[in-house]
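*Asks:* all I have is the shape, not the residue letters:
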């Protein structure tokens, strides 16, 4: 590794400052440049002729490829940035100015320097965009010409000679960028203290936004050391990955500013770089503690103690991961900062983790049990990345699943260590496994890992940040850990991290180290190598349906599809067969696990007689669904209806979820699936009720606009009434909170389902709470756990007065989690013009923050009254949403899924297909796959409704009568 490089401080300051006139010129150029980029035009011809308007389909020039050539490798960066926290008077734009010097080594001789640069205006020096010098005696070739290549987001520098292999050079550039509110790169976040607007300059570099902050080699494998200096107004504080050194007050071009420099980072990827300038305050771990931990947020939030829970749990989670990885935390500090505007939930920047406020801040009065769980989980997820992802990083984005899937899996372990009374690890089945199976059962799903060459463009990279990556990956890694055992799994991770620390890997490297750990552990008896087993789960999409015939003792597997008639056009070298670990119980007794290695096998212990029943996939440790012969199904149903506690609670949830999904796939009858819910009158546990609610929720989506709705609602009312009465009793008529973590969720579920199905007294309860709050707005009497449900039910029953009251409370909310609950509740009104007004607010960031626009529109679409309004709104405004909200501030995949999930008619399918055709010129970016899935899902819904409506109507009618 090359040595670090520091620019003379005077040069650093002078280089970043621009006179007012020059700044205005650059701002104007910025606007022109952005417009040109939006039109896919090149700023300068590449060959002296007319520039093409698009990148050729088969690029011939290296700058027309989306991947960097392998000729140069960065060693270190020295970056100075000055964000302006006030808008320019002449243009109204917020900007930042900066300079960057990158030291790089020439790996292969070349006469080109190609480096990422996007939405930056580079100052011309002697007619060129940068200045090149040689280090340690290297003689730099002269620059012939340089230009920006906006389609592939490159700065290209043509030299009059070749760079020498093994020599190091320094590339220096001055630049200006817009400190926009697009939530990507170096951007601004805003909040108010009274009537005073405060501006925060902050970052989100993942996946390809570092190039919007400074010219860089913006690929994860091109790691380097970063030296950062920030210039910022007096009264603000600057943070970055490294520890901040003592700030110095300086005067630059007549302006008094503070200069803060930071300790050099370890060698790391550009997407992990972060810096923030704000007026925030912080709390920290006591002097002498093992870790220096600081929690940063708005001063009011810190003063109110909203950072206390995060500070309390960060240390124990860090300590857990040190032990789990058997590797010390590699940094001198851990800063965590809550931002008013942040597109993702959080970002694992090394040493400076950025969060949405809802993911870091907890208020004892207004935050719910679910809010606390979310905070613990997200903190655990991001801290897990400090080792897995940051210390050792994927080579390219096609292995993003490894980073995110692993962090998601172990986040449950870390959160469970911090809150052991929650028994949190089992919830991964509800929150990840079953959630993603509904997507992975589509023919338009995709494998976890793809070839590098298939993921090139920024939109293709962004598309990988989906539920397959975040939820399927932890599901299969959990399965791997289960059959290896957790100690063996952790042992393999430890040697993996030690071998590749500060470097990059591919997933095969992890398999190798886990195999080493397995080979050194007697008694595992794996049927094949870890690579052979796991490649079947990551290199082909989907998962198996394991079918058991207890009369014959046979077991088979098939690729499970929600629509068995759909065409799977994605080939697989494994022919959609898996090596499946089978854990099972017989009549309540755990049996010896075994492996299913072929399409069909005979395992005679599965054969039963008499009243014995078999249940496969104990604790849902495997990523597959299970079907049985009808005799065994009947025995399981009998057990549920006579003594359901004999079946483990997580497997009671499994029976319901498998049955409903098998019914959608026409493998079992819909009435059999519905019968799995009959026993729920006796069920008090959270997981079975949560699973039933989700699956019956599909029925409500399909039938809440038809005559099926009445009997369906009556049935749900009958089933949930005992649950409602139970919690009314044990909470003293709703005056206390259940002690158990999951019981608190069950209480919320009881009230939500009881009110939506018309249980007597429920709506009166929620409305009375809300009316009491309206009488005394300064004191909210509604229990924090119940607020989201109460807001929704009260606003559904109310009108404009209730809605306006809630809207005012939303605008005035100083606790982000409380604002989120109100944002959800506001979408529940049944008044169409209020919903229409609410949708229009989504286009006004002064009313609805850009980070919240997706959620708001999806919430409205979840309302049967709001769904057609939201669909019309998105269609009418797609161009605006895509172009103005597409820079990291909106999840288009989530939006498309949310507004189309109720589609179940030919008319809606035609509208969806017309929407796709009408916007082919605009495009769908990271939502392209979600659009395909919406079409497939709609077609499947149409079939399902046509085939099941009559039977469903009869079943609910027959079973909704109260005896």
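*Replies:* Thanks, I have it. Quantities reported herein were computed from a predicted structural model and do not represent experimental measurements.
*Asks:* only C-alpha atoms from now on, for both contacts and neighbour counts.
*Replies:* Noted.
*Asks:* mind listing what residue 389 touches?
*Replies:* residue 403 (C-alpha atoms under 8 Å, 6 or more residues apart in numbering).
*Asks:* quick one: it from residue 211, how far?
*Replies:* 20 Å (C-alpha to C-alpha, to the nearest Å).
*Asks:* same deal with residue 501?
*Replies:* According to C-alpha to C-alpha, residue 501 and residue 211 sit 25 Å apart.
*Asks:* more neighbours, these two?
*Replies:* Under the criterion of other C-alpha atoms under 10 Å, the comparison of residue 501 against residue 211 puts residue 211 first, with 24 against 18.
*Asks:* residue contacts, the more buried one?
*Replies:* 116, 117, 118, 185, 217, 218.
*Asks:* recalculate using a threshold of 6 Å.
*Replies:* Applying C-alpha atoms under 6 Å, 6 or more residues apart in numbering, we find residue 211 in contact with 116, 117, 118.
*Asks:* right, and the second one touches residue 157 too?
*Replies:* No: under the criterion of C-alpha atoms under 6 Å, residue 117 is not in contact with residue 157, lying 12.0 Å apart.
*Asks:* so which of these two has more stuff around it?
*Replies:* residue 117 (26 against 22).
*Asks:* residue contacts, the more buried one?
*Replies:* Here residue 117 is in contact with 153, 154, 155, 211, 215 (C-alpha under 6 Å, 6+ apart).
*Asks:* in a helix, that's where residue 111 is, yeah?
*Replies:* No: assigned with DSSP: H, G, I helix; E, B strand; the rest coil, residue 111 falls outside any helix and is strand.
*Asks:* does the closest residue to it other than its chain neighbours belong to a helix, a strand or coil?
*Replies:* The spatial neighbour of residue 111 that comes closest, neighbours along the chain excluded (C-alpha to C-alpha, 6 or more residues apart in numbering), is residue 162 at 4.2 Å. Following three-state DSSP, we place residue 162 in the strand state.
*Asks:* pasting the second one now:
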């Protein structure tokens, strides 16, 4: 298992070393392992001292021609010179779990792809390095690959001939931002603003890349041009490639000059509108990282927010400039509720915790969560609402220029903002918003009876809020919006039939409407013309249900009453996602699951009968296929050309006992793509048969080379909330066997098992008790965090 770098070790090493650079030579031509030759040059402030290089799981290793002192994770370096170069030659294994040099063979055409997926504490699974953010280094890369391949990396190609690729030396980068992607890529390239751009995907996805090329280019250029306008620091790298890669654990990774995305973002079937909107926002998010994270990088992992919160905020903000209509609708209903959920768990942490509260990298990995992303995004949105966009960008630009190519902490950003806003106490704001945990609640009450009575807003909590309050008449005509500042003292606003605090989500706080307004919303939610306000009210309903203030039956009644009239695709997609996902498996008792799914199925079918916009129809059809029990209708879905819909329907048919293994194999063989491979794994595991469940579990736990995608697909089929008795034994086995597997297979597998294989079924009291008992044992940090979060969710 990997050794987690500690804050204390990182501080000692950063104080000792400086001026680091790497010359890397990778050979990825061998089928079983890859070779790396690294010249590591650095200066030492204390000659004669010792330190260590990280390099994990080396199969062969020589340092300066000799066998080093090596424990499988670290190479000991002694008697350091003032300046020296160390030559490391090693052979390392490929991985199939997305952490390291990932290898993937495409079942569609037999082509192989090998890509270095780095990020937090992973770079040293690819090359020897001082794997911490504040030891930035230039990287000169050479790669030997099969002759038919194209190789992508962080910088421009200097030369390529006969499978030998050389790239320009990069500016100083954190080791985790190294990128190398090799394979027979399909590519679309062009020039914009004097720089080379490209989009790349697996050869078997050439048709889909060409299908989406215009949209991908348009969004890329729109985001680039907007950042060029608002940032005074120019784009900091010499090229901008973006690659849809197989096996990626993250949604995307901001590796400079070569951003990598999960290739699920280039699906076989045309994207639904929510998928297209989400992809545009991720493109904007990753490009923001070129400045926030790559040009200027956090020093240690307590300041994850300095990268992720900014990129998340700008991803939604700048997506609007790229043509995404009302992007905050997606954020409000799809992402923000998870922040409130995370803030209620024992693992809650400030958006910007103290460094000492993140003692090692394993602890830091848990902070890539809804608090660092969605809550941090919300905090920044509140900050911009409070100080104004001009002042915000003035501070941002001062921060970027002052610290370019360097490392920063919270105070560096606050200093820059404070200078830009002499009339605002940004330090106090940062203390209140970024150094504290939890959320405030904004409650509206009526000072009198009837819809005309004045509404009083009060805050339960400690933060000052600037928020929009929108009022409607009884015909859902907007009467007006007003911004108010709410802190310790109540704020009064004029009465109306409906008064909605935080109507566009400018602040981070739970909202509780007054009784008159909520009664009107319950009857007329779908009639509200503003999609931002509808999203806020749907999110409030989700939060009320999760908090136990709205019975699940009442929440389902809202869905039945209003979803069929919903016109915004993001709302139409995410309300069913909540209703049929997290809320169902956590709040609905096992014996009621089938009935709830039947209600949802009827609601989606009713909505589709009303001939909704094609974008809404597409998402509702997929949700219907996931819960429907009408086998003829499901077989119709399974006969479509939409691969996602087809395999959703086939999995549902399998779970109903309507398909056997031979049926599924025929479908898989007729398709031949990775979508079919994973869809078949999901459908095989979904069959309501004890042997099918036993086979599924065996595939997960007994194949050490199983890919991350296959594990997740099997788990999605294995757990069946309608047949908890059938999978009960695997809940027990999951809790008993996962700790051993997590230790044996490392942090990536631990996270996969903890987050994506955890049973998605209503748990019995006994199973919850077993989870508590398991948490009393010795667990890897990453698995413990995932299980504690799960326990907090199911135990309330």
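*Replies:* Perfect, I can see it now. None of the values given here were measured: they were computed from a predicted structure.
*Asks:* TM between them?
*Replies:* Scored against TM-score structural alignment, normalised by the length of the second structure, the superposed chains reach a TM-score of 0.86; 778 aligned residues with a C-alpha RMSD of 3.7 Å.
*Asks:* can you give me the helices in the stretch 151-300 of the first structure?
*Replies:* Taking DSSP state H, counting those that start in this stretch as the criterion, the stretch 151-300 of the first structure carries its helices at 299-303.
*Asks:* how many other residues sit next to residue 469 of the second structure?
*Replies:* Neighbours around residue 469 of the second structure, by other C-alpha under 10 Å: 18.
*Asks:* what of residue 319 of the first structure?
*Replies:* 17.
*Asks:* host element of it?
*Replies:* helix 308-325 (DSSP states H and E).
*Asks:* would you mind confirming that residue 296 of the first structure is in contact with residue 279?
*Replies:* No: checked against C-alpha under 6 Å, the pair residue 296 of the first structure and residue 279 is beyond contact range at 9.9 Å.
*Asks:* what's near enough to touch the residue lying closest to residue 870 of the first structure once chain neighbours are set aside?
*Replies:* Residue nearest to residue 870 of the first structure in three dimensions, not counting chain neighbours: residue 861, with 5.4 Å by C-alpha to C-alpha, 6+ apart. Counting by C-alpha under 6 Å, 6+ apart, residue 861 of the first structure makes contact with 867, 870, 899.
*Asks:* off-centre distance for the helix or strand where residue 952 of the first structure lies?
*Replies:* Element membership for residue 952 of the first structure (DSSP H and E) is helix 928-959. Relative to its chain's centre, helix 928-959 of the first structure lies at 28 Å (C-alpha atoms, centre = their mean, to the nearest Å).
*Asks:* what's the answer for stretch 461-479 of the second structure, then?
*Replies:* Stretch 461-479 of the second structure sits 30 Å away from the centroid of its parent chain (C-alpha atoms, centre = their mean).
*Asks:* buried set for it?
*Replies:* Residues of stretch 461-479 of the second structure classed as buried by neighbour count (16 or more other C-alpha atoms under 10 Å): 463-473, 476, 478.
*Asks:* residue 296 and residue 279 of the first structure - which one has more neighbours?
*Replies:* residue 296 (25 against 18).
*Asks:* for the residue nearest to the spatial centre of the second structure, which non-adjacent residue is spatially closest?
*Replies:* Centroid-nearest residue in the second structure, with C-alpha atoms, centre = their mean: residue 251, separated by 5.1 Å. Distances taken as C-alpha to C-alpha, 6+ apart place residue 262 nearest to residue 251 of the second structure, at 5.5 Å, with adjacent residues excluded.
*Asks:* would you mind measuring from the one you found to residue 243 of the second structure?
*Replies:* In terms of C-alpha to C-alpha, residue 262 of the second structure sits 9 Å off from residue 243 of the second structure.
*Asks:* more neighbours, these two?
*Replies:* residue 243 (22 against 17).
*Asks:* work out for me the element the more buried one sits within.
*Replies:* Judged by DSSP H and E, residue 243 of the second structure forms part of strand 240-245.
*Asks:* how about the next helix or strand after that strand, aligned to which bit of the first structure?
*Replies:* Downstream of strand 240-245 of the second structure, the first helix or strand assigned by DSSP H and E is strand 252-253. Using TM-score structural alignment, the residues of the first structure aligned to strand 252-253 of the second structure are 346-347.
*Asks:* post-alignment, that stretch versus the second structure, mean distance?
*Replies:* When the second structure is superposed, stretch 346-347 of the first structure averages 1.9 Å from its matched positions, counting by mean C-alpha distance after the TM-score superposition for the first structure.
*Asks:* so of the contacts of residue 211 of the first structure, which ones are in strands?
*Replies:* Within these, residues falling in strands by DSSP state E are residue 116.
*Asks:* out of the contacts of residue 211 of the first structure, which comes closest to residue 15 of the first structure?
*Replies:* Relative to residue 15 of the first structure, the closest of the contacts of residue 211 of the first structure is residue 117; by C-alpha to C-alpha it sits at 18.3 Å.
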